[in-house]
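Participant: What follows is a predicted protein model with its sequence.
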Amino acid sequence: MMTNDYAPLIQAIKDYLKLDWHVSISHIYREANFAADYMANLAFSLPLGFLVYLTPPLGVRSLFLHDFYGVSYPRSVLL
């Protein structure tokens, strides 16, 4: 049994995975998708609720281009 704040979210994901459809989950490092990482971090500064952007936020526009053109940066790993 889970006893952390993410337990309801994890359970909801598990419930969705049990539905009759094909689902594929893969991990993408933030260095490979800066735009998604930026948007995820932006969410921490916003109030809870549903938000729709009609145009991308200014800070993410150049990151979309990086992702589109496949710009990559090495991942730092401490040994």
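Facilitator: That came through, no problem. All of these numbers come straight from a predicted model, not from anything done at the bench.

Participant: Please count neighbours and contacts with C-alpha atoms only from this point.
Facilitator: OK.

Participant: how much space is there between residue 27 and residue 9?
Facilitator: According to CA to CA, to the nearest Å, residue 27 stands 17 Å off from residue 9.

Participant: okay, these two: which has more neighbours?
Facilitator: Between residue 27 and residue 9, counted using other CA atoms under 10 Å, the more crowded position is residue 9 (10 against 5).

Participant: alright, now check it against this:
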Amino acid sequence: MDLDWEVKMSHVYREENFCADGLAEISFDLSDEIVIFDSCPVAIRERYFANVSGPRLAIL
């Protein structure tokens, strides 16, 4: 608490934060324990490539 903190927050619409939205959806099916993925979950990988490839593809 003694550090000189500078915090900036900004709003990002759900549609723009496609991968984070996918992770939030996956979290409902996980246990309450910490989960570490060895590789990117397939659902997130698909969302990422849809996001970087231009217009969104219907993946939901």
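Facilitator: Noted; the coordinates are in hand. Please read all numbers here as calculations on a predicted model, not as lab measurements.

Participant: Once they're superposed, what TM-score comes out?
Facilitator: The TM-score (TM-score structural alignment, normalised by the length of the second structure) is 0.70; 56 aligned residues with a CA RMSD of 2.4 Å.

Participant: Tell me how many other residues crowd the aligned partner of residue 22 of the first structure in the second structure.
Facilitator: Mapped onto the second structure by TM-score structural alignment, residue 22 of the first structure lines up with residue 6. Here the number of neighbours of residue 6 of the second structure (other CA under 10 Å) works out to 5.

Participant: do residue 66 of the first structure as well
Facilitator: There are 16 residues near residue 66 of the first structure, going by other CA under 10 Å.

Participant: What lines up with it in the second structure?
Facilitator: By TM-score structural alignment, residue 66 of the first structure lines up with residue 50.

Participant: How about residue 32 of the first structure?
Facilitator: Checking TM-score structural alignment: residue 32 of the first structure goes with residue 16.

Participant: and residue 44 of the second structure, what element?
Facilitator: helix 42-52 (DSSP states H and E).

Participant: same question, residue 21 of the first structure
Facilitator: Counting by DSSP H and E, residue 21 of the first structure is found in no helix or strand.

Participant: List the residues that contact the counterpart of residue 27 of the second structure in the first structure.
Facilitator: Matched to the first structure by TM-score structural alignment, residue 27 of the second structure sits across from residue 43. By CA atoms under 8 Å, 6 or more residues apart in numbering, residue 43 of the first structure lies in contact with nothing.
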